[in-house]
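Participant: 3D, please:
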Amino acid sequence: MAGENVLVAVEGRRLQLSNLDKVLYPSDGFTKGEVIDYYSRVAPVLLPHLAGRPLTMRRYPDGVDGQSFYEKNAARHAPDWVRTVTVDTPGSSTGAETLDFAVVDDLPTLVWAAQMASLELHIPQWTVGPRGGRNNPDRLVFDLDPGPPATIVECCRVALLLREKLRADGLEPVAKTSGSKGMQLYCTVTTTAPKQAWGYAKELAEQLAAEHPGLIVARMAKNLRPRKVFIDWSQNHEYKTTVAPYSLRARERPTVSTPITWAEVESCREPGDLVFTADDVLDRVDEHGDLFKPLLRKKNPPKLTALKSR
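Facilitator: Sure, this is the predicted structure:
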């Protein structure tokens, strides 16, 4: 029954799961139990990308058609075994200068987040140390957002242009869909200051916008975006987060922010070519493994230098 509670043990941790039959994606009949099942099954490839990163949960207790909210302060709900870290949050809508974020380092914590109807998992481009200190960014992200009638097809064109520039700087990007209408490119980097990735991404986006003004925009103004792809460099700001690879999205169907191959980017001709649901992603992981695994290689990641120095 929808209201029944189930007590389970996950790797030695006791969790109470509730409302497993509650439909969270009405168009597909995808239930809360299926959300928990998906996250449990995708955990081997998802957890390494969440590890060490404060989690912002986007919760949908009444499903994707209901009200949602971002949950950053885990201390009010988390079991005592969930690792939390205190992070400064200047300008927070709650007025708090710090919040206690969950850090999802293991399967029990991931299942707990799914039980909270946290359909979307958002993380920053930096990790915290064992004592909670904020490390410098180790990932660079470009969020490609198409302005209608542009679609992910145009995003793929921009991704290939970005790949060329990044490779020229000694970086090796990987790509994923946003699970919504756009996509993101990521690189593993070494930085020496929090704003270094932000500055590099901004300069590169502006350079590409100048070179391809009919296709790319690097400014956030809405009136500039129709028919173009906005390269959102601001996702590298230390107080911003981006949806994690393998995270569900709160769309009509249970689509996922899905790592993709460059061959798929190059061959994309229709928006539907790069739409993947939870079931699709589990099949893809069986076939490809973790396509984002290059981001986990920690040995001598490239040092990020200013674009103007090239």
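Participant: For the rest of this, base every contact and every neighbour count on C-alpha atoms.
Facilitator: OK.
Participant: For residue 235, the count of nearby residues, please.
Facilitator: 20 (other CA atoms under 10 Å).
Participant: Check the one 3 residues further on too.
Facilitator: Each residue near residue 238 was counted by other CA under 10 Å, and the total is 17.
Participant: Give the helix, strand or coil label for it.
Facilitator: In three-state terms, and counting by DSSP: H, G, I helix; E, B strand; the rest coil, residue 238 is coil.
Participant: ok now do it, which residues does it touch?
Facilitator: Shown in contact with residue 238 (CA atoms under 8 Å, 6 or more residues apart in numbering): 124, 125, 126, 137, 194, 195.
Participant: ok, of the residues you listed, which one's closest to residue 290?
Facilitator: Nearest to residue 290, judged by CA to CA, of those is residue 125 at 18.5 Å.
Participant: For the longest helix along the chain, buried residues please.
Facilitator: Secondary structure of the chain per DSSP state H: the longest helix is helix 32-50. Residues 32-36, 38-40, 42-43, 45-50 are the ones in helix 32-50 that count as buried (16 or more other CA atoms under 10 Å).
Participant: Check stretch 189-204 too.
Facilitator: 189-191, 194, 196-204.
Participant: picking that back up, so which of the contacts of residue 238 belong to helices?
Facilitator: Per DSSP H, the subset of the contacts of residue 238 in helices is empty.
Participant: you'd agree residue 205 is up against residue 218?
Facilitator: Yes: using CA atoms under 8 Å, residue 205 is in contact with residue 218, at 5.6 Å.
Participant: Now for these two: what residues contact both?
Facilitator: Residues touching both residue 205 and residue 218 (CA under 8 Å, 6+ apart): 231, 232, 233.
Participant: For the closest residue to the second one other than its chain neighbours, the count of nearby residues, please.
Facilitator: With CA to CA, 6 or more residues apart in numbering as the measure, residue 143 is the residue that lies nearest to residue 232, at 4.9 Å, once sequence neighbours are left out. The criterion is other CA under 10 Å. On that basis, residue 143 has 24 neighbouring residues.
Participant: got a list of what residue 143 touches?
Facilitator: Contact analysis of residue 143 by CA under 8 Å, 6+ apart lists 182, 183, 184, 185, 230, 231, 232, 233, 235.
Participant: want to put them side by side, so please do this one too:
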Amino acid sequence: MSPPAGQGAPAGRVRVDGRELRLTHLDRVLWPREGLTKAHLIDYFVRVAPLMLPHLEGRPLVLTRYPEGIERPSFYQKQAPWPRPAWVQTARLAHEERAIDYVLADSAATLAWLGNLAAIEIHPWMSRVDDPEHPDLVVIDLDPDPPASFEESRKVAFWVRQALDRLGVPSVPKLSGATGVHVCIPIRRRYTYEQTSRFAATVGRALSEVFPDRVTDERLVRRRHGRVYVDPYQNLRGKTVVAPYSPRPLPGAPVSMPLTWDELETAQPRAFTIANVTQWLPGRRDPLLEALGRPCSLDAFLERVPGLQGTRT
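Facilitator: Below is the predicted model:
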């Protein structure tokens, strides 16, 4: 991977997509074991922007920043950082406590700016700012409790797929970049967060009843006992999971990767990294982006669940 011009210097100005930004501390090491620096992160974001940006378009972003690298303290940031370039887009959304100005990523330049902030993890909302109360994505988050590992997550992902297929709901798997799998369901923008979170919870509860020794919907970690937790709560308003192609703050610098179900059969969570992006990026097919263009209906499911029909448009 070729880092941006200026690596080794404390700061520099570059142009990305015709926008100028100032980069600082490009030689700061973010992944110490691999020697990957902030320059490498910025370069990765610029390279992957054509695939990543469609997943972020119009979505409020929550950032996890690692200014001193992944082995030092990090912090979680919702409010758009300041100062920021005038061309960085934001959107204000109301919450019970206050309004928050979220970053919107509409260009490779914005991704480069986020990389300069050492925003290693990018977490988008399930809905977009033009209709923030109606998500267009449901994510069933599979999180293995040790000693359960990725292999157990993979197996449960295929069980989730089978359950969704019976409901007539298509899905796409995504490596979390750690030991989990995200089963992603693009949906029509007509359902509330209450409906989508209950949908995910119902799937999790059904699987935990059929496979009680392998799957759990138990929120308390101490009660999971080495099973795969099916987490529906990331589908509540304002909750997020890591974005497609976002790096993870883990050894090897893995990224969260959308896959086909066939690819999931043999995939490993550390196979896709910011360091080997030049090997997997050229010509990469994005099955999740394709599925987002064919959103599905949850009507048949909701009609079976009393009290969840609500108002649909």
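Participant: Could you report the TM-score for this superposition?
Facilitator: The TM-score (TM-score structural alignment, normalised by the length of structure 1) is 0.90; 298 aligned residues with a CA RMSD of 1.9 Å.
Participant: will you turn the contacts of residue 143 of structure 1 into JSON lines that also has secondary structure and distance to residue 241 of structure 1?
Facilitator: As requested, these are exported to JSON lines (DSSP: H, G, I helix; E, B strand; the rest coil; distance: CA to CA, whole Å):
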{"residue": "182", "secondary structure": "coil", "distance to residue 241 of structure 1": "16"}
{"residue": "183", "secondary structure": "strand", "distance to residue 241 of structure 1": "15"}
{"residue": "184", "secondary structure": "strand", "distance to residue 241 of structure 1": "13"}
{"residue": "185", "secondary structure": "strand", "distance to residue 241 of structure 1": "14"}
{"residue": "230", "secondary structure": "strand", "distance to residue 241 of structure 1": "17"}
{"residue": "231", "secondary structure": "strand", "distance to residue 241 of structure 1": "15"}
{"residue": "232", "secondary structure": "strand", "distance to residue 241 of structure 1": "12"}
{"residue": "233", "secondary structure": "helix", "distance to residue 241 of structure 1": "12"}
{"residue": "235", "secondary structure": "helix", "distance to residue 241 of structure 1": "6"}
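Participant: Of the residues you listed, which is the nearest to residue 64 of structure 1?
Facilitator: Nearest to residue 64 of structure 1 among the contacts of residue 143 of structure 1 is residue 182, at 18.9 Å by CA to CA.
Participant: any idea what the closest one aligns with in structure 2?
Facilitator: Alignment note (TM-score structural alignment): residue 182 of structure 1 maps to residue 180 of structure 2.
Participant: and if you look at residue 301 of structure 1?
Facilitator: So residue 301 of structure 1 corresponds to residue 296, using TM-score structural alignment.
Participant: So for that match, what's the nearest residue that isn't a sequence neighbour?
Facilitator: residue 187 (4.6 Å).
Participant: now the strands: where do they sit in the stretch 101-250 of structure 2?
Facilitator: Secondary structure of the stretch 101-250 of structure 2 (DSSP state E, counting those that start in this stretch): strands located at 119-124, 137-144, 172-175, 181-186, 215-216, 228-231.
Participant: want to try JSON lines for those, with distance to residue 28 of structure 2 as columns?
Facilitator: Conversion of these to JSON lines gives the following (distance: least, CA to CA, whole Å):
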{"stretch": "strand 119-124", "distance to residue 28 of structure 2": "13"}
{"stretch": "strand 137-144", "distance to residue 28 of structure 2": "31"}
{"stretch": "strand 172-175", "distance to residue 28 of structure 2": "27"}
{"stretch": "strand 181-186", "distance to residue 28 of structure 2": "31"}
{"stretch": "strand 215-216", "distance to residue 28 of structure 2": "41"}
{"stretch": "strand 228-231", "distance to residue 28 of structure 2": "35"}
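Participant: picking that back up, tell me the most packed of the shared contacts of residue 205 and residue 218 of structure 1, by neighbour count.
Facilitator: Top of these by neighbour count (other CA under 10 Å): residue 231, with 30 neighbours.
Participant: For residue 262 of structure 1, give me its contacts.
Facilitator: 174, 175.
Participant: And it, how close does it get to residue 164 of structure 1?
Facilitator: For residue 262 of structure 1, the distance to residue 164 of structure 1 equals 12 Å [CA to CA, to the nearest Å].
Participant: try residue 61 of structure 1
Facilitator: Distance of residue 61 of structure 1 to residue 164 of structure 1, given as CA to CA: 42 Å.
Participant: ok, back up a step: which of the buried residues of stretch 189-204 of structure 1 fall in helices?
Facilitator: Among these, the members falling in helices are 196, 197, 198, 199, 200, 201, 202, 203, 204 (criterion: DSSP H).
Participant: nearest to residue 108 of structure 1, of these?
Facilitator: For those, the residue nearest residue 108 of structure 1 by CA to CA is residue 197; the value is 32.4 Å.
Participant: Helix, strand, or coil at residue 100 of structure 2?
Facilitator: Under the three-state scheme (three-state DSSP), residue 100 of structure 2 adopts strand.
Participant: Residue 255 of structure 2 is nearest to which of the strands of the stretch 101-250 of structure 2?
Facilitator: Smallest distance to residue 255 of structure 2 across these (CA to CA): 8.0 Å, for strand 172-175.
Participant: List of residues touching the closest one?
Facilitator: Contacts for strand 172-175 of structure 2 (CA under 8 Å, 6+ apart): 157, 181-185, 244, 255-261, 264, 269, 287-288, 291.
Participant: Can you say which of the residues you listed are buried?
Facilitator: Using 16+ other CA under 10 Å, the buried members of these are 157, 181-185, 244, 255-259, 261, 264, 269, 287-288, 291.
Participant: Of residue 61 and residue 164 of structure 1, which one has the most company?
Facilitator: residue 61 (19 against 13).
Participant: Skipping adjacent residues, who's closest to the more buried one in space?
Facilitator: If the residues on either side of it in the chain are set aside, residue 61 of structure 1 comes closest to residue 117, at 5.4 Å by CA to CA, 6+ apart.
Participant: And that neighbour, how close does it get to residue 10 of structure 1?
Facilitator: Taking CA to CA as the measure, residue 117 of structure 1 falls 18 Å from residue 10 of structure 1.
Participant: repeat for residue 98 of structure 1
Facilitator: 30 Å.
Participant: now swap in residue 281 of structure 1 and tell me
Facilitator: Residue 281 of structure 1 sits 23 Å away from residue 10 of structure 1, taking CA to CA as the criterion.
Participant: Looking at these two, which has the bigger crowd around it?
Facilitator: residue 281 (21 against 15).
Participant: In what element of secondary structure is the more buried one found?
Facilitator: Here residue 281 of structure 1 sits within helix 278-288, counting by DSSP states H and E.
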